[in-house]
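# coords below, sequence missing:
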């Protein structure tokens, strides 16, 4: 059952509209609606705020500002991860970035609340804000650590000496823009007071983090906060933690003693949810004439909010990727008065690989070497910085299989040498690497007297297929058909997990289910083999086979329902767990990652520089696949996002105010159907026994890793124009296009 391309078990609910998302909850009457008023300056202080007109507006129940907001808990910096800390809002007149909440209007309807926000009169004393990254790029500092607790800088050997002695050198700067997750479902919630408790229907990725953060902010007992999030309409990092709309709804619900709904508009998401930081990256590669790297350095400077530090682990990508005896990586932060940086799909790897894999393509061009061959020649035998073996690395297999399937041998050896009418045609490739993480997760599996199973955990499903893969693992572990397994997710009363994010959710929760089922099988066998009434009495449980809802031993069999009904009339259950990776010796003894190789073909209009993706292939090594269909879907989705990062996505900051000027999906461009032709993802057979007992690793993010660089490299191969300031847009390519008769 594990690995099969089972259709999504929650699919019928979604296509019929019966899957209930955060903003759709509440059947007990009419809730109130809140709408956030955002600051119209990027730095300064509120000098006066007048809410009287808004309070008199039709339907308005309250207007909350820093003058009347309840006291809230402060952020506890001793808590390792930001998303578990308090997230106070409306606590002072100070403005830290454009769009920061200055008021919440609560009314009987959404329309009345939104209309009344125009009546809130706010006056400011503007301060001198820092909004322009390029203008302040030299005002840097080194963080203590970067995201995921990784070291800020690393050094092996003597980079300067190695690079200085290299026969061929690449020394280039690459820049990446601010980018946003932009899930289909906006950040939204409904908070319902029930006595001293709060029921919070919220779109979030990690239930335990949401509960802890709300409790710390509202200074409540966490047991009195009940998170409900059975379905999440995408997250990609933007819902790892809760945001101002949830805290404000909770404050308003407690104050009014009525349910309150708050949803962010698409425009507000650009200012209130956090984004991938902009970055400036210097990559230096030194190699011999044979293409073997002798020195590699990756130095990154990115923006951070001065009050809420976030250091994306952008250079960490390079530490395990290629062999080279002399190495250096670093991260530096530039404080700007902009919203906090945040995890966006494949934090670190996505922007880091855009730069490093572009630089590797530049090195291949300088050497006159095939880019695939260059990468194979620099394949390490052990992790080059940690000096530990890889758990399961098949990157060279991905490269060779991808080149074969794609027809890489037809790649134009000389840039700008192939035309089809007015179109310049080029091929590009890049590799993918993504760290595999493991976090504490508990799952309870219960077998009922009718022989059906219930799987319970607060793990979430972002549309990635959690309901389906857990169904498969439980069905496999108990020998049940999938329709006899029910999955319950996304409630804080269920066993706690690390939720969905970081590509850890599937492996964590599936491993825990697998272990719970093993414990449950043991309980059933002890009961049956020790029961004189059972056909299995006295038989050796080591020979047991669970299949078709029964247990068989040496030709004797008994239905699970009969064993449970006779020995456990109230049902029987067991729990399974995974532990934090820092407590698992495999994560210290091995370098554990997922891998892939991307291949892209583009056409570039020789008159207009319009870029069109023609086809794309990714070949991946991710250990054991839990569901072939959902895994392929996740990988293709990541690849398409990589195309957007290469060619379209870019949030523009107004240097006068710190506002994102293109804060909607009309101007912040993402790929649409017309942009994406043939895209295919292939997964190599695999099993990584160092990752977990199932041998499975995450696939949610490795698909985007390196995908954008493959497209950018294809543009260079088509045109001879190298763009290092992402995204690659026509105005950057057009001036360098060769003439039609070249």
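Thanks, I have it. This is a predicted model, so every value here is computed, not measured.
# for the rest of this, base every contact and every neighbour count on C-alpha atoms.
Fine.
# tell me the helices in the stretch 101-250 of the chain, going along the chain?
Taking DSSP state H, counting those that start in this stretch, the helices of the stretch 101-250 of the chain run over residues 110-117, 159-165, 207-218, 244-256.
# ok, and here's another one to check against it:
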């Protein structure tokens, strides 16, 4: 089946809603409260859980006294490691498909304390307030042991991460002699940088509602980026039969990677529901949202060397990031240095060091968000040393092939991003010297950076079904974490079938639906969208075949491409004069509905290419000369991401990424009391994120880019690329305004003045 040609034929028929800025089809449900999230489902005899966290960072539990809590009327259970249900002893039973290498965290497993905030007890009561009060009455005695929560203290103990399942793929091997070329080069820079621990803070708190049914089946409403991953995890852990467990997640109030793998609240809630034989709702507090997944802190070195003309002679990128004591989590942090710019001498190295903290997790553009910050800042520093425009330096070293894989790019419109982004920003008016622009008491600086993210496709399935009334149901067990999945899939289905958007009902977030991968990595449109398009295209083919067989002579003679749906009818002929009702066709064929289910897998020819999205980010920053306060007043983000199915939702994704990049540059920072081994700003009043007053003009646009390799749709995805490179562009703009290089994030008043 030739998908691109079919899309062209659909466009000729006039249905083409793909490529148009369609508003979210689920928007009304969200603003009216009709959309229900994991902790908003209800059942009779509902009970409520509350997690008691550890007060120490490392050690063991000596005793837990819960008598006072259990004496309260309405308290049903205090679950600890001493009385939890028997569960599998094998570590593999606790693993999910996104787990890093090592021993997975097992809540209430034994008396061992791995980190401050670790759950040590679960209280279940008739109300949330009662459960929380009862938890405050539990007395836990600890035996402390030494701990470390400061990456700088253990940097020297770093090691290459595990290569077990879900673990680490080492960086590409060195090419050339980077160290020798660095030593011999005419111009070089060699600097160290750091990024702090950052925390996912979606509006919706992590939580679940577990409902045991009279039949013995359990229905689990969970905040997750993958219902099938969650079901697989619970099935292995608790031994559920396949038909005895259903996971449902129709709406997710933001996740950013924190819901890729099940967090500790989920097994605790299922344990309690199985034991009590009653529904259990468990929602973490905002402070507890800081006790699991987070972006790891990193310490990085980037060294670049060039000849006098700016041609790179050496690229070295080394990074150390944090992991937990029990798992080896790692990001793809350094590989981008060998992919983004053309250079014959490249060396990349990545290691981790263990801390007494929870295992980090993927956070929007994992690895690229941290790794591109020092690389793109180092390129700016090299341009300064060469007395060269930073954009010119990037164009001189533009990579036509992926140096890591020695493969051509399936498409790469980065040069157009540079040119069109610079033109919209007015980059040609930028003076080379720092501290050259000023308005009133503000120093004005312009900075830029490049972004890159892998464009990936995974196997996915979709079901398309049409009824006698012309209504279409399309389904896949994917997720919508706020990215617009409902809307984009509806558009793709409407296009493939040639029907209005309002005739399509797209369903997701239920483990009973056709298989789909986790929603993450910017691969949902590429993967699930390809399956949706293929299923609907096949359904249209079956529909035209049905009309040809049962619709009479006019339909038997008609070309399939001339047949079209018109409400409850199939039409063809001059002016679509011939028509037959769907109900009549299905009655003649003995059908109630017409279905098509398709599984789409990545094409083999993808292996012959490097496939990526690219961006160019231009930033204006203003720094108060007296106070040191920084305002990012203008951002232009030019993105090359293949075919854009919905420019409105795609631009929203990029704008959100830009906001996060500004937050990364100026605001976010997990701050620890290393003596206690405890995070001190685990709330939204002290863990700073941008507010409306911090964000000004953001101009997002997409350059035209055709790619028939990436997937049948030609769409690369935009969820991650928006944040990549933004923090570096902000830091570079601050340097241009002030003449000061700040290589440690976030950039604060203290660091600007230091």
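Right, received. Where do you want to start? All values derive from a computational prediction rather than experimental measurement.
# any idea what the TM-score comes out to?
Remark: TM-score between the superposed chains equals 0.95 [TM-score structural alignment, normalised by the length of the first structure]; 730 aligned residues with a CA RMSD of 1.9 Å.
# nearest to residue 539 of the first structure among the helices of the stretch 101-250 of the first structure would be which one?
For residue 539 of the first structure, the closest of the helices of the stretch 101-250 of the first structure is helix 207-218, at 43.5 Å, according to CA to CA.
# how about the strands of the stretch 1-150 of the first structure, start to end?
Listed in chain order, the strands of the stretch 1-150 of the first structure (DSSP state E, counting those that start in this stretch) span 32-38, 44-50, 60-64, 94-95, 101-107, 121-126, 145-146, 150-151.
# just send those back as CSV, with distance to residue 308 of the first structure and mean neighbour count too.
Listed next are the strands of the stretch 1-150 of the first structure as CSV, based on distance: least, CA to CA, whole Å; neighbours: other CA atoms under 10 Å:
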stretch, distance to residue 308 of the first structure, mean neighbour count
strand 32-38, 19, 26
strand 44-50, 17, 16
strand 60-64, 24, 21
strand 94-95, 14, 22
strand 101-107, 16, 27
strand 121-126, 21, 15
strand 145-146, 13, 20
strand 150-151, 18, 15
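# closest to residue 608 of the first structure out of the helices of the stretch 101-250 of the first structure?
So among those, helix 159-165 is nearest, using CA to CA, at 39.2 Å.
# which residue lies farthest from the center of the first structure?
The centre of the first structure is farthest from one residue, residue 532, which by CA atoms, centre = their mean lies 52.7 Å away.
# and the residue lying closest to it once chain neighbours are set aside, how many residues sit next to it?
Among residues not flanking residue 532 of the first structure along the chain, residue 538 sits closest, at 7.9 Å (CA to CA, 6 or more residues apart in numbering). Here the count is done by other CA atoms under 10 Å, and residue 538 of the first structure has 12 residues near it.
# mind telling me what element residue 538 of the first structure is part of?
Assigned by DSSP states H and E, residue 538 of the first structure falls within no helix or strand.
# verify the contact between it and residue 525 for me.
No: with contact defined as CA atoms under 8 Å, residue 538 of the first structure does not count as touching residue 525 (10.5 Å).
# how about the strands of the stretch 1-150 of the first structure in TSV, adding distance to residue 476 of the first structure?
TSV is the format used below for the strands of the stretch 1-150 of the first structure (distance: least, CA to CA, whole Å):
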stretch	distance to residue 476 of the first structure
strand 32-38	45
strand 44-50	59
strand 60-64	52
strand 94-95	54
strand 101-107	49
strand 121-126	60
strand 145-146	39
strand 150-151	37
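# list the contacts for the equivalent of residue 641 of the first structure over in the second structure?
Correspondence of residue 641 of the first structure to the second structure, assessed by TM-score structural alignment: residue 660. Contact partners of residue 660 of the second structure, counting by CA atoms under 8 Å, 6 or more residues apart in numbering, are residue 723.
# can I assume residue 660 of the second structure sits in a helix?
Yes: according to DSSP: H, G, I helix; E, B strand; the rest coil, residue 660 of the second structure belongs to a helix.
# distance of it from residue 653 of the second structure?
11 Å (CA to CA, to the nearest Å).
# for residue 671 of the second structure, same thing?
28 Å.
# these two: which has the busier surroundings?
residue 653 (22 against 16).
# what's around the aligned partner of residue 182 of the first structure in the second structure, how many residues?
Taking TM-score structural alignment, the alignment pairs residue 182 of the first structure with residue 201 from the second structure. Using other CA under 10 Å, residue 201 of the second structure has 20 other residues around it.
# which one in the second structure is aligned with residue 113 of the first structure?
By TM-score structural alignment, residue 113 of the first structure lines up with residue 131.
# now do the contacts for its match.
48, 49, 50, 75, 123, 124, 125 are the contacts of residue 131 of the second structure under CA under 8 Å, 6+ apart.
# preserved in the first structure, out of those residues?
Retained in the first structure (both residues aligned by TM-score structural alignment, their matches' CA atoms under 8 Å) from the contacts of residue 131 of the second structure: 48, 49, 50, 75, 123, 124, 125.
# so which of these comes closest to residue 448 of the second structure?
When those are compared against residue 448 of the second structure (criterion: CA to CA), the nearest one is residue 50, at 46.4 Å.
# who touches the closest one in this structure?
With CA under 8 Å, 6+ apart, residue 50 of the second structure has these contacts: 122, 123, 124, 128, 131, 132, 135, 282, 283, 284.
# just residue 89 of the first structure next, same as before
Per CA under 8 Å, 6+ apart, neighbours of residue 89 of the first structure: 101, 244, 247, 248.
# the last one -> the second structure?
What that stands for is residue 248 of the first structure. Using TM-score structural alignment, residue 248 of the first structure sits opposite residue 268 in the second structure.
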